[in-house]
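>>> Model the structure of this input:
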Amino acid sequence: MPTTTSLDQDRLFPAEPRTRELARELYAGVAEAPIISPHGHVDPTLLATDRPFADPTDLLITHDHYVTRLLVASGCQFDELGLDPSRPADARAVWRRLAEHWHRFAGTASAYWIRHELAELFGIDEELAPANADRTYDRIAVTLAEPAFTPRELFRRFRIDVLATTDDPLDDLAAHRTLAADPGFPGRVLPTFRPDAYLDPEADGFAGRIERLLAESGRSTDFVGYLAALAGRRAHFVEHGAVSADHGVLEPVAFDLDAAEAERLFADAVAGRLDSAGARRFRGHMLFQMARMSVDDGLVMTVHPGVRRNHHTETFRAYGPDRGHDIPVRTEYTESIRPLLERFGMEPGFHLVLFAIDETLYSRELAPLAGFYPSVYVGAPWWFLDAPDAILRYRSAVTETAGFYRTSGFIDDTRAFLSIPARHDASRRLDAAFLARLVAEGRVSLPTAHRIAADLVDAIPREVFKL
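Alright, predicted model coming up:
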């Protein structure tokens, strides 16, 4: 029989009674604060069109690769999960598969978020299981049809003040214009410039993208024209409210090349004759150029490195990207990014947020870098690390060197719209727990801890992302 799973009001707090009481007090001060989400992947058309959600599976499973990857690892097939656009699966059957395998999610961040969503949004207070799969599916489906459950109504209910999306450089940003022009829409939905596929010669379709970029901008077909076209698209994003440019790279390497080498590499890249060493130098030079442009136009530069995308070639060819097989690799910042910091690290107004999925970087490299360069901030735990224990390890690794105010504030980095409150609530609870320990150990005063807890959800992300 399914067991009850009513949310524990002290979840994620320390077990020691006095420290738990302090955590409760600190959390209470920020629990209802508006959400600032300066980096994520929610589709802005969801809010612009305000169409009702399709069904429970589309809402909670299909677009969440945290969920689908573990289902695949547990023996489910991509086709039966509805991940083949040409062969849609039965939504109820997919939900049954999740219920069948729900026990395998125990202890994962995905289970924590989904339990929060089921309880808080749908009043479901029992563990998923085959016996209740149809009942829970029907309950969610009924709720989805209610007028109070449209994307915009949930945006209000979630108390989202700022939501940043991730967008292709050639996107016309029509959805963002629609939302910005609507006086009844609360909060801000901001685009984020994401140029990876236009900077990496080894990305599929690189030459075609550059051809379109240059054609739409009317720029010359040389490297100078290419840079001008990218700068023009960045300006388009700034005009539509963007505050940051995001860079997902395998390695955060930067090269300051002379004009002749840059021109030669660009020509070879467009012609498809660049070898892997040349492609690496070109990518590194373009990361350097993106920093230069951020100094010029003020966009915050965020770097998300260290992931081997699409690890399983057959899966990528059959089902495309973002299917859960992006796997972390070792990463190094100190030497790799030094040319960029030598040139721009002390520039007034330049903000560089460095993320890591390799935990060894936190205390060894990122905290020391952020503890010296005014431009550098340590990005929040990301992807596989945005989980309770990993978040606490991050705070322990970073705080003694860089403090709290050289970090980014929480980043949910999610495509799963309904999980945003659960993720931010978890972060607030964990920061309260960490601060409570510092207070209990006499390392931070209680008034200071209250201020830090509040700043972590508001003042810090506003400062880092120039909001």
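>>> use CA for all of it now, contacts and neighbours both
Noted.
>>> Mind jotting down where the helices sit in the stretch 201-350 of the chain?
206-217, 223-239, 259-271, 276-297, 313-319, 338-344 (DSSP state H, counting those that start in this stretch).
>>> Reformat the ones you listed as TSV; add mean neighbour count.
Output for the helices of the stretch 201-350 of the chain, formatted as TSV (neighbours: other Cα atoms under 10 Å):
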stretch	mean neighbour count
helix 206-217	16
helix 223-239	18
helix 259-271	16
helix 276-297	20
helix 313-319	13
helix 338-344	17
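>>> Mind checking those for the one nearest to residue 59?
Smallest distance to residue 59 across these (Cα to Cα): 19.0 Å, for helix 313-319.
>>> And what about the residue most central in space within the chain, helix, strand or coil?
When Cα atoms, centre = their mean is applied to the chain, the residue found nearest the centroid is residue 413 (1.7 Å). Here residue 413 is coil, with the state taken from DSSP: H, G, I helix; E, B strand; the rest coil.
>>> and it, what does it touch?
Contacts for residue 413 (Cα atoms under 8 Å, 6 or more residues apart in numbering) come out as 39-41, 382-383.
>>> one more time with 6 Å, if that's ok
Residue 413 is in contact with 39-40, counting by Cα atoms under 6 Å, 6 or more residues apart in numbering.
>>> what about it, distance to residue 66?
12 Å (Cα to Cα, to the nearest Å).
>>> what's the answer for residue 193, then?
24 Å.
>>> quick one: which of those two has more around it?
residue 193 (27 against 22; other Cα atoms under 10 Å).
>>> Touching, that one and residue 245? I think so.
Yes. Counting by Cα atoms under 6 Å, residue 245 is a contact partner of residue 193 at 4.5 Å.
>>> mind putting the helices of the stretch 201-350 of the chain in TSV, distance to residue 329 included?
TSV is the format used below for the helices of the stretch 201-350 of the chain (distance: least, Cα to Cα, whole Å):
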stretch	distance to residue 329
helix 206-217	24
helix 223-239	29
helix 259-271	25
helix 276-297	16
helix 313-319	17
helix 338-344	20
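>>> Let's see this one next, to set against the first:
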Amino acid sequence: MANFIHPDFALEGKTAKKLYHDYAEKLPIVDFHCHLSPKLVANNHKFESLGQIWLEGDHYKWRAMRTNGIDEKYCTGDVSFRDKFQKWAETVPYTIGNPLYHWTHLELARYFNIYEVLSPANAGKIYDQATEMLQQDEFSTQNILKTMNVEVVGTTDDPIDSLEYHKSLKGFSVKIRPTFRPDNLLKTENGQFFLDYIKKLESVSGKSIKTLHDLIEVVDQRHAFFDSMGCRASDHGLDRIYYTKNFRVESEKAFTRLLAGETLSDEETESYRTFIMYELCKMNHKRGWVQQFHLGAMRNNNTRMFQKLGADVGFDSIGNSQDAIKISRFLDLLDSEDKLTKTILYNLNPADNEMFVTMLGNFQDGRTPGKVQYGAGWWFLDQKTGMEKHLKDLSALGLLARFVGMVTDSRSFLSYPRHEYFRRILCNHLGNEVDKGMIPNDQELLKTVIQDISYNNSMKYFGF
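Here you go, the predicted structure:
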């Protein structure tokens, strides 16, 4: 029987195979948005076992295991990684049709040269083989990045971060760039959390924050520091875009109430968040950064498990459709003041695909190709069906050839085959369109489009 992961995996026709192998396969990876730990890279960390590198912090796998009836102790508990891996192996056969099935076997093949289909029967052997390999120097974090042909990594960093590990990585051959992620400025639901965060900002900046003006000055100081450290992008993980017309008038009062430990009304919250995002976007424009908006996640749905385990452990889902009017008003506000920088909108609800693609067409400037981008399918849409719909919708309503391409959006050093997965799906999509006569079989044109989407566009867009 042929290997499940083979050279032409996910490539359906001769044209798709040629496009991938000739034009996409060997290109470097630009992973401009992920959640890798810069500390682990700086320390050139080596993982103790396959269970540790593969299962620790992976809420994708945890969700699947819970759905398969696996006890929580094998997900977030303190049982051994070997035992956790065995339970993951028991779950894998049930992930048929889920991207986890493809990712699992691509990662075994690309990192460990293991082409067996993972099952409970061979889990122990695979675990031991991969764990032994992980002890070798070639599996340190820095060597993993180099082996996987990664050229740029964009980490995700809070404004209070010292960026000490980025500084120590200045001479590393892979560019490790920080990304400014100021989401904690908007987390006003928990009053004590918010006040504690303001104190952290005061500590790291050496300045007192008594007014909204003080807050913006401190955040701008941190923004400038990130810029000096090579940061070229911000990222904002929002449930939605905020906008209210009178935000300038109401936001100061709202901030005063927050500092007093008071709870804001919905209207006050909208004003404050609109103001903060408006000021952050002006900073992004001032320093020529790319700003990314990850929109639409409904987080921490399970109160019982949130209280027990905290956030980011796999109890999130797709939220309601986005408010197109507020997206339009907010982007129009920035554009009307000539303060709209390069912008990537990531959408999590597939019902909004066409709205997002047509929205970004409203705010192109006629000077910067693809200035406002429709970001790659992320989180629940980071799978074959989601990516295919993304490519079709962007092709039909925008300019696919200007797309800046894929990101891992991952915390795992084993996630880089996701770029390969995307490139295969991209080449298969274009190859099928060629075979149907909907795109000319012009190899120079196809080569340019594929290599631009896979590599060139992001390098130019971010100025790497």
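>>> Can you tell me which of the helices of the stretch 201-350 of the first structure is nearest to residue 449 of the first structure?
helix 338-344 (32.0 Å).
>>> distance between the closest one and the chain's centre?
Mean C-alpha position of helix 338-344 of the first structure versus that of the full chain (Cα atoms, centre = their mean, to the nearest Å) differs by 25 Å.
>>> can you tell me what part of the second structure that helix aligns to?
Aligning helix 338-344 of the first structure against the second structure (TM-score structural alignment) gives residues 328-334.
>>> how big's the offset between the matching stretch and the first structure?
Here the mean offset of stretch 328-334 of the second structure against the first structure after fitting is 2.1 Å, by mean Cα distance after the TM-score superposition for the first structure.
>>> Can you pull out the residues in contact with that stretch?
With contact meaning Cα under 6 Å, 6+ apart, stretch 328-334 of the second structure is reached by 243, 340.
>>> Skip the chain neighbours and tell me the closest residue to the aligned partner of residue 167 of the second structure in the first structure.
In the first structure, the residue paired with residue 167 of the second structure is residue 177, using TM-score structural alignment. Leaving aside its chain neighbours, residue 177 of the first structure sits nearest to residue 240 (7.1 Å; criterion: Cα to Cα, 6 or more residues apart in numbering).
>>> One more: residue 391 of the first structure?
Using Cα to Cα, 6+ apart, the closest residue to residue 391 of the first structure is residue 381 (6.1 Å).
>>> host element of the aligned partner of the one you found in the second structure?
Aligning on TM-score structural alignment places residue 381 of the first structure opposite residue 377 in the second structure. Using DSSP states H and E, residue 377 of the second structure is not contained in any helix or strand.
>>> Count the neighbours of residue 377 of the second structure for me.
Here the number of neighbours of residue 377 of the second structure (other Cα under 10 Å) works out to 27.
>>> Ok, residue 421 of the second structure next?
Using other Cα under 10 Å, residue 421 of the second structure has 19 neighbouring residues.
>>> corresponding residue for it in the first structure?
Checking TM-score structural alignment: residue 421 of the second structure goes with residue 426.
>>> Next: residue 454 of the second structure.
By TM-score structural alignment, residue 454 of the second structure lines up with residue 457 in the first structure.
>>> Against residue 282 of the first structure, how distant is its match?
From residue 457 of the first structure to residue 282 of the first structure the distance is 37 Å (Cα to Cα).
>>> can you map out the strands along the stretch 351-467 of the first structure?
Using DSSP state E, counting those that start in this stretch, the strands of the stretch 351-467 of the first structure run over residues 352-354, 376-378.
>>> how big's the offset between the first one and the second structure?
In other words, strand 352-354 of the first structure. Strand 352-354 of the first structure versus its aligned partner: 0.7 Å mean (mean Cα distance after the TM-score superposition for the first structure).
>>> ok, residue 448 of the first structure - how many residues close by?
Neighbour tally, residue 448 of the first structure, other Cα under 10 Å: 12.
>>> What of residue 54 of the first structure?
For residue 54 of the first structure, the neighbour count with other Cα under 10 Å is 12.
>>> From residue 142 of the first structure, how far off is the counterpart of residue 105 of the second structure in the first structure?
Aligning on TM-score structural alignment places residue 105 of the second structure opposite residue 115 in the first structure. Using Cα to Cα, residue 115 of the first structure is found at 18 Å from residue 142 of the first structure.
>>> what does residue 351 of the first structure give?
Using Cα to Cα, which is the criterion applied here, residue 351 of the first structure is 45 Å from residue 142 of the first structure.
>>> Next: residue 136 of the first structure.
Noted for residue 136 of the first structure: a distance of 10 Å to residue 142 of the first structure, by Cα to Cα.
>>> repeat for residue 8 of the first structure
26 Å.
>>> Of the two, which one has the most company?
Using other Cα under 10 Å, the more surrounded residue of residue 8 of the first structure and residue 142 is residue 142, with 12 against 7.
>>> any idea what the more buried one aligns with in the second structure?
So residue 142 of the first structure corresponds to residue 132, using TM-score structural alignment.
>>> now that match, nearest residue through space, not along the chain?
In space, and not counting its chain neighbours, residue 132 of the second structure is closest to residue 49: 7.8 Å by Cα to Cα, 6+ apart.
>>> Isn't the one you found up against residue 130?
No. Between residue 49 of the second structure and residue 130 there is no contact under Cα under 6 Å: 7.5 Å.
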